[in-house]
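[1] my questions concern the predicted model and sequence given below.
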Amino acid sequence: MKLRTTTILAASGLMILGACADPSMTGTGMSGTTGMSRTQQGALAGAAAGAIYGATRDSDRNNEGRDAARGAIVGGIAGAIAGNILDRQAAALQQSISNPNVQIVNHGSYLQVVMPEGILFATNSAAVSGPAQSDLYAVARNLNQYPNSRVEVIGHTDNTGSAAYNLDLSQRRAQSVAGILAAAGVSQGRLSATGRGLTQPVASNATEAGRAQNRRVEIIIRPTQ
């Protein structure tokens, strides 16, 4: 019964808050959910989480349904706001980055900017190329426009060479990218730089095409409010 009540409340939160979503954003930042924007997805997730939280926080169990309903409303509003902000930030990023090989993925709770090695660095180098710096400055402007987030810069390599070498190279590359973002005005308190080396491939290292996909820097943007 409690699970059923929570589900109904979450769905109600989506219906109410979804009506307030910006219709122009429907279809932006989608992840396999036809016709549902991140604003609406955020409302649903927030309503569900808020309902569960509200129910579990009830101290005397006498008003559990009321507390769950309040939690669903508050959580749904917060989720809708966060989803709408990510929708808009992703759209702004897409418009400001000139290189079509840069991927911007809206995961609902965070944004992922994927920059292939080929547009950032020469082979075995951690010096960012001139054209790529322009796109990083565009990312920095976007981050300053949406300041309520923390930013993780993560370097990745393929499996060519030793694990130790690749780990060091990926760390230096992440630091180079983070350094440009900082130089462009992003607060260093928001930034972190990490090298993962060859440990997190997204494609097979058995082919050159796969290795090229694995050589990348990811900029993860996680909202803090």
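    Thanks, I have the structure now.
[2] use CA for all of it now, contacts and neighbours both
    OK.
[3] over to Ala126. Which of the three states is it?
    With DSSP: H, G, I helix; E, B strand; the rest coil as the basis, Ala126 sits in coil.
[4] which residues in the chain form helices?
    2-18, 38-56, 64-96, 117-120, 130-145, 163-183, 208-214 (DSSP state H).
[5] got the buried residues for the fifth one?
    The one in question is helix 130-145. Using 16 or more other CA atoms under 10 Å as the test for burial, helix 130-145 gives 132-144.
[6] who touches it?
    With contacts defined as CA atoms under 8 Å, 6 or more residues apart in numbering, helix 130-145 is touched by 89, 92-93, 96-99, 119-120, 149, 177, 180-182, 184-186.
[7] report the inter-axis angle for that helix versus helix 163-183.
    Angle, helix 130-145 to helix 163-183, by axes from the mean of the first three to the mean of the last three CA atoms, to 10 degrees: 60 degrees.
[8] structure B:
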Amino acid sequence: MKHLALLVSFLFTLPFLQAQAPPAITDFRLDGDARQSGADCITLTPDYQWASGSIWYKKAISLNASFEMELRVMLGCKDQEGADGMVFVFHPYAERTGYRGEGMGFAGLDPAIGIEIDTWQNEHLGDPWQDHIAILRDGSVFHGFNLAGPNRIANIEDCREHDLNIQWSADSKTLSVRIDGKLVITLQRDLVKTIFRGRDKVYWGVTSATGNYNNRQAVCFEKLDFELVEELPVLELQGQKVRELMRGEFITLDHIQFESGGSNLTPASRQELDELAKIMHEHPNMDLDIIGHTDNEGSATTNLSLSEKRSRAVAEYLKRKGISPKRMNPRGLGEKYPRSSNDTRSGRMRNRRVQLRLIEPIA
């Protein structure tokens, strides 16, 4: 079988983002069991139990512009005992993968859109017994929560590569998917407004997983046509930071920043605080300490006032996300507790911070 060269044509509105050469596999982040296999292909999972692999394109794309992706997918050679499938994911945070097995690496990602190609029947999730496709939302693989589908498709675990075409029309707000040239599912919806909470910039990737049953599952890229945007920051509040927060330790999120000399939150700050609000909703018995700090530029009195305003700005944002003010304790300490030298620009930047601590109040 001949290899088709990886060809990506980009539509750009910002000239400094224009690519000088066609991207390669190195333009993707590979995670878990994902491995390059050939010039333009990536094996997401080998055919063994409880494997999980994902790839993410390193740059974000804009949903305010139309895009098209032409790929080849391989869902394996095992039919009756093959599992679990793959999901094409759109998510505002980079390098995140959900639960494996029946979750196919999509479960738990919120907010998110997933185009699921499912090859195993999980009856408790509402799966039909045939291979099927569905458009999922917000990390849920339960079909009662679908945006579209599940639609039955012909057996795709047939040891063959299948053509896959994914298109998004920004004008009509329509997402459409074709397999081997046949339209198999569509969705008409304003994804920016109703799914991504006003964010038009998202990362995209492909996740896949096996469970008690397995298959070799792979994806090959032929043509990608979308509008790139500047790279978005990786979400900081995950992994070790979350574990420290849940242990009642103070944490500092460097992405929580403010406009110079003011208390207006930057877009990256709001992404982190959205994740914090989600954690607080999941743990309604816990309260939050919010401690603002500044560098030593300006007077001590001014810095104390500024640190208080910034801590209150965080509390106010979380309030708009449904967190009760009674659960938050915002206060400022000004310039009194630096964590770096104020003699350098980078040190002063590190000292301008907000510390967070989740605590369980005494009953």
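    Looks like it came in fine. No experiment lies behind these values; they were computed from the predicted model shown.
[9] any idea which of the helices of the first structure is most buried?
    Highest mean neighbour count among those (mean count of other CA atoms under 10 Å): helix 38-56, with a mean of 27.
[10] return the distance of it from the chain's centre.
    On the basis of CA atoms, centre = their mean, to the nearest Å, helix 38-56 of the first structure is displaced by 19 Å from the centre of the chain it belongs to.
[11] whereabouts in the second structure does that helix align?
    Helix 38-56 of the first structure lines up with nothing in the second structure when matched by TM-score structural alignment.
[12] what residues are up against the closest residue to Gly197 of the first structure other than its chain neighbours?
    Of all residues not flanking Gly197 of the first structure in the chain, Leu167 sits nearest, at 3.9 Å (CA to CA, 6 or more residues apart in numbering). With contact taken as CA under 8 Å, 6+ apart, Leu167 of the first structure is in contact with Thr157, Gly195, Arg196, Gly197, Leu198.
[13] what segments of the stretch 101-250 of the second structure are helices?
    191-194, 240-246 (DSSP state H, counting those that start in this stretch).
[14] which bit of the first structure covers the first one?
    Taking TM-score structural alignment as the measure, the first structure aligns no residues with helix 191-194 of the second structure.
[15] go on, stretch 280-295 of the second structure?
    Using TM-score structural alignment, stretch 280-295 of the second structure lines up with residues 143-158 of the first structure.
[16] how far does that stretch sit from the chain's center?
    The answer for stretch 143-158 of the first structure is 9 Å, by CA atoms, centre = their mean.
[17] end-to-end on it?
    Taking CA to CA, to the nearest Å as the measure, stretch 143-158 of the first structure stretches 28 Å from start to finish.
[18] and that stretch, which residues are buried?
    For stretch 143-158 of the first structure, using 16+ other CA under 10 Å, the buried residues are Leu143, Asn144, Ser149, Arg150, Val151, Glu152, Val153, Ile154, Gly155, His156, Thr157, Asp158.
[19] do you know how far the last one is from Gln188 of the first structure?
    When you say that, I think you mean Asp158 of the first structure. Taking CA to CA as the measure, Asp158 of the first structure and Gln188 of the first structure are separated by 28 Å.
[20] what does the first one give?
    When CA to CA is the yardstick, Leu143 of the first structure and Gln188 of the first structure sit 12 Å from each other.
[21] got it, and Val151 of the first structure?
    To Gln188 of the first structure, Val151 of the first structure is 9 Å away according to CA to CA.
[22] correct me, but Asn151 of the second structure touches Val177?
    No - taking contacts as CA atoms under 8 Å, Asn151 of the second structure lies outside contact range of Val177: 11.4 Å.
[23] settle it for me: which of those two has more neighbours?
    Val177 (22 against 16; other CA atoms under 10 Å).
[24] what residues are up against Ala315 of the second structure?
    Contact partners of Ala315 of the second structure, counting by CA under 8 Å, 6+ apart, are Ile290, Pro325, Met328, Pro330.
[25] skipping its backbone neighbours, what lies nearest the first one in space?
    It stands for Ile290 of the second structure. Pro330 (4.5 Å).
[26] got it, and the second one?
    Distances taken as CA to CA, 6+ apart put Lys319 closest to Pro325 of the second structure, at 6.3 Å, once the chain neighbours are dropped.
[27] what does the one you found correspond to in the first structure?
    Per TM-score structural alignment, Lys319 of the second structure is aligned with Ala182.
[28] contacts only, for its match.
    Ala182 of the first structure touches Ala140, Gln188, Leu191, counting by CA under 8 Å, 6+ apart.
[29] again, only this time at 10 Å
    Applying CA atoms under 10 Å, 6 or more residues apart in numbering, one finds that Ala182 of the first structure lies in contact with Tyr137, Ala140, Ser176, Gln188, Gly189, Arg190, Leu191.
[30] and which of those is nearest to Thr6 of the first structure?
    Ranked by distance to Thr6 of the first structure (CA to CA), the contacts of Ala182 of the first structure are led by Arg190 at 35.3 Å.
[31] what about that closest one, distance to Ala140 of the first structure?
    Applying CA to CA, the value for Arg190 of the first structure to Ala140 of the first structure is 12 Å.
[32] next one: Tyr165 of the first structure
    Per CA to CA, Tyr165 of the first structure is found 29 Å from Ala140 of the first structure.
[33] aligned to Ala80 of the first structure, what sits in the second structure?
    In the second structure, no residue is paired with Ala80 of the first structure, using TM-score structural alignment.
[34] and what of Asn106 of the first structure?
    Aligned by TM-score structural alignment, Asn106 of the first structure pairs with Glu244 of the second structure.
[35] Tyr146 of the first structure contacts Ala82, doesn't it?
    No - counting by CA atoms under 10 Å, Tyr146 of the first structure sits too far from Ala82 to count as a contact (11.5 Å).
[36] find residues that contact each of those two.
    By CA under 10 Å, 6+ apart, the residues touching both Tyr146 of the first structure and Ala82 are Pro223.
[37] hang on, the earlier thing: could the helices of the stretch 101-250 of the second structure go into a markdown table alongside distance to Phe67 of the second structure?
    Shown next, in a markdown table, are those (distance: least, CA to CA, whole Å):
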| stretch | distance to Phe67 of the second structure |
| --- | --- |
| helix 191-194 | 14 |
| helix 240-246 | 35 |
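[38] can you put those in TSV and add mean neighbour count?
    Shown next, in TSV, are these (neighbours: other CA atoms under 10 Å):
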stretch	mean neighbour count
helix 191-194	15
helix 240-246	15
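[39] before we move on, back to that, top of the contacts of Leu167 of the first structure by number of neighbours, please.
    Of all the contacts of Leu167 of the first structure, the highest neighbour tally under other CA under 10 Å goes to Thr157, namely 29 neighbours.
[40] I am finished for the moment; much appreciated.
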